[in-house]
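Visitor: the following block contains a protein sequence and its predicted model.
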Amino acid sequence: METECRVNIYITTSIRGPARKNGGYGYVIEFIKKDGSPITRSGVGYEIKATENKLVLMALKAALKRLTKRCSALVFTKCEYVLSSYKNEWISEWKKNDWTNARGVKLSNWELWRDIWELSTMHELSFESVDVKNPYEMWITDNIKKVESEK
C-alpha cells in the first residue's frame, strides 16, 4: 500500500489495568516535516467506568478519524493488550469471526475494534510499546487532568 505521509500517534491514559474506573485519554498525532520540525494535532476525552483497554481504543479511534490522507502510522502505547492484538494479528481473526474471540464470546469493546478496523483500512498501522515516557506524555497527562477536573 502506497502512503502519502508518515505519522506517529502517541496515546496516554489515566487508567492502568483492567479495573473499571472513571478516567481520561489523550493522543498526539505527530508529522515530521522535511526540516525536522513536528506538526502536531491532539485530543483528549473522558469516559465513565472504563478500562485502560477501552480508553486506548477510544484514543486510537479519535486519532485515526483525524487522518485525512493515506498514512503510515506508528502507534505508541503502554497498553499490552492492544499491542498484542495487533502484533499477533488477533484483530484480523476477530473480524473474520464477527468480533468474537477464540471461544466464540463477543469481544469487550467490539464496536470500537470494528470502528478502528474500518478507519485503518486506508492506513498502514504498526505498534510500539512506550517503555520510556513519550515526548508528549506530560502535556497529554496535564490535559487529561483538566478534562477529569471538569467532570
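Guide: Now that the structure is in, tell me what you want to look at.

Visitor: every contact and neighbour count from this point should use C-alpha atoms.
Guide: Fine.

Visitor: in the chain, which helix has the most residues?
Guide: When the chain is parsed with DSSP state H, its longest helix is helix 52-66.

Visitor: got the angle for the helix or strand following it vs helix 52-66?
Guide: Using DSSP states H and E, the helix or strand that follows helix 52-66 in sequence is strand 71-77. Strand 71-77 runs at 160 degrees relative to helix 52-66, counting by axes from the mean of the first three to the mean of the last three C-alpha atoms, to 10 degrees.

Visitor: now for strand 71-77, which elements pack on it?
Guide: strand 5-13, strand 124-129 (3 or more C-alpha pairs under 8 Å, 6 or more residues apart in numbering; DSSP states H and E).

Visitor: by how many degrees do that strand and strand 124-129 diverge?
Guide: Orientation of strand 71-77 against strand 124-129 (the same axes, to 10 degrees) gives an angle of 20 degrees.

Visitor: for comparison:
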Amino acid sequence: PPPPPCTARGTGRGGVTGAVSTARCHAGGLRGPGDGARVVGTLRARAAAADGVEPERLAGFAGEHALALVCPTYAGGAPPKNMAWFCRWLEEAAIDERVSGDLLSGVWASVFAVGDLTYGGDFCAAGKALAAHLAALGARPLAP
C-alpha cells in the first residue's frame, strides 16, 4: 500500500525544526512504491540543516545515500540564510569548468521547493535553482 500522506507542518517562523520534520516525513514516504523506493528502500534517512552539510562531500553519497532537500524561497528568490552557502557552492560548482559535470552522477536527489505565490516570478525560485544545479552536476532525480 502507498505510504500515508505527509502531514508535517513547519514552525511558521522559517525555523530548522519545521524543515527537519518535513524532511523526515517526506524521507519516510520515499520508502513507498515507485522507482525511488527501489533505491531508497534500503537506505536510512537522516535529517540535517543545510548549514551543517559540507557540499563537497555530496559526491561521497553515491550509491549509499539519497539526498532529499527542502528549500524554501524568500523574497527576491533567495534561499534561507542557513542554505545560502550550500546553494551558492552548488551554483558555482555547476558553472565551474574545473568541476566535473558528473560529480554527482551516482547521487539520487530530489528538491521539495517551498514558496509563496505572492512572490510571482520568484515562486519557488530557490528550490528550482537548487534542482537545476544538482542536475547540472549529474545528480539523478529521485522524484520529480
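Guide: Ah, there it is. If you're wondering where the values come from, they're calculated on a predicted model, not measured in any experiment.

Visitor: care to give me the TM-score?
Guide: Remark: TM-score between the superposed chains equals 0.29 [TM-score structural alignment, normalised by the length of the second structure]; 72 aligned residues with a C-alpha RMSD of 4.9 Å.

Visitor: if we can go back for a sec, how about the helices and strands packed on strand 71-77 of the first structure in TSV, adding mean neighbour count and distance to residue 42 of the first structure?
Guide: Converted to TSV, those look like this (neighbours: other C-alpha atoms under 10 Å; distance: least, C-alpha to C-alpha, whole Å):
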stretch	mean neighbour count	distance to residue 42 of the first structure
strand 5-13	23	9
strand 124-129	16	18
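
Visitor: reformat the ones you listed as a markdown table; add distance to residue 55 of the first structure.
Guide: Formatted as a markdown table, those follow (distance: least, C-alpha to C-alpha, whole Å):
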| stretch | distance to residue 55 of the first structure |
| --- | --- |
| strand 5-13 | 6 |
| strand 124-129 | 16 |
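
Visitor: nearest to residue 38 of the first structure, of those strands?
Guide: Proximity to residue 38 of the first structure (C-alpha to C-alpha) singles out strand 5-13 among those, at 9.8 Å.

Visitor: helices or strands up against that closest one?
Guide: When contacts are defined as 3+ C-alpha pairs under 8 Å, 6+ apart, strand 5-13 of the first structure sits against strand 21-32, helix 52-66, strand 71-77, helix 137-149.

Visitor: kindly recompute the last result at 7 Å.
Guide: Packing partners of strand 5-13 of the first structure (3 or more C-alpha pairs under 7 Å, 6 or more residues apart in numbering; DSSP states H and E): strand 21-32, helix 52-66, strand 71-77.
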